[in-house]
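Chemist: just the structure for this:
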Amino acid sequence: MSDCIFCKIIAGSIPCNRVYEDEEILAFHDIHPTAPYHILIIPKHHIATVADLTTTEDALIAGKLLVVAGQIARTLGFAEKGYRLVFNANRDGGQEVYHVHLHLLAGRAMSWPAG
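Modeler: As a prediction, this is how the structure comes out:
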């Protein structure tokens, strides 16, 4: 998608502070963090929202987002202490960028509701 900011990051036309990258996934620090660690984990293939995850291939990539989140948590040293994973879906769910992304939040105690 030419107007998607995450697609532009994937293409390299917008810089990011990468944490993880492979052929299917990119993870980078959020530029407006809400926790000491706020990492966005995205598929390199554009999928607008969680509601658009409809195929077996989509299920595999969604699962891989979760696996990568665990790897990042272990690598950065906060897996044992804990972290929060959040998908926002569509406007009322708080989604601002319409490219599926998983928020990985850590580095402080999380409250509920989310904050």
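Chemist: going by C-alpha atoms from here, please, whenever you check contacts or count neighbours.
Modeler: OK.
Chemist: what does stretch 99-115 contact?
Modeler: When contacts are defined by C-alpha atoms under 8 Å, 6 or more residues apart in numbering, stretch 99-115 is touched by residues 4, 6, 34-43, 46-50, 65, 69, 78, 82-88.
Chemist: the residues you listed in helices, which ones?
Modeler: 6, 65, 69 (DSSP state H).
Chemist: next up, for comparison:
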Amino acid sequence: MSCLFCQAVAGELAVHRVLDDEAVCAFLDHRPLFPGHLLVVPRRHVATLTDLTAEETGPYFERVRRLTAAVEAGMAAAGSFVAVNNRISQSVPHLHVHVVPRNPKDGLRGFFWPRGRYADDAEAAAAAARVRAALDSR
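Modeler: This next block holds a predicted model:
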């Protein structure tokens, strides 16, 4: 088994598990942004969010929701950052959601990307139209 997260789910890789049930395995990230930083992975190997079935999506994100509340409470955090990568910047090609405890002035700012603006309303409208068209075709 070459997938590190599949190894963790199978108990073949030592991780600090927080939740392990029929839908997910959640464990501490071995390189956390802050203590309590979790990775939530589906038990079944899927590479990206779009590979989850409709039936798997609800149970998966219900666990993410519960774990987010637990991270905030357990780590006495004022809030959290919840993120998922699809392909780009995904160091392990197995879907995983990061749940990171956050506090004011914790030093985490802009570590992902520079934010920009649309050139004008027409550019924004065109982008929205492209996404709507793709959504309608699914």
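Chemist: if we can go back for a sec, now the buried members of the contacts of stretch 99-115 of the first structure.
Modeler: Among the contacts of stretch 99-115 of the first structure, the ones that count as buried by 16 or more other C-alpha atoms under 10 Å are 6, 35, 37-43, 47-50, 65, 69, 78, 83, 88.
Chemist: sec struct for residue 8 of the first structure, please.
Modeler: Assigned with DSSP: H, G, I helix; E, B strand; the rest coil, residue 8 of the first structure falls in the helix class.
Chemist: name the nearest residue to it, ignoring sequence neighbours.
Modeler: residue 14 (5.7 Å; C-alpha to C-alpha, 6 or more residues apart in numbering).
Chemist: so the residue lying farthest from the centre of the second structure is in which element?
Modeler: Largest separation from the mean C-alpha position in the second structure: residue 122, at 31.7 Å (C-alpha atoms, centre = their mean). Element membership for residue 122 of the second structure (DSSP states H and E) is helix 121-136.
Chemist: so where is that helix in the first structure?
Modeler: Counting by TM-score structural alignment, helix 121-136 of the second structure falls onto no part of the first structure.
Chemist: tell me how far the most centrally placed residue in the second structure lies from residue 135 of the second structure.
Modeler: Centrality entry for the second structure: nearest residue to the mean C-alpha point is residue 97, 1.8 Å, by C-alpha atoms, centre = their mean. The gap separating residue 97 of the second structure from residue 135 of the second structure is 23 Å, by C-alpha to C-alpha, to the nearest Å.
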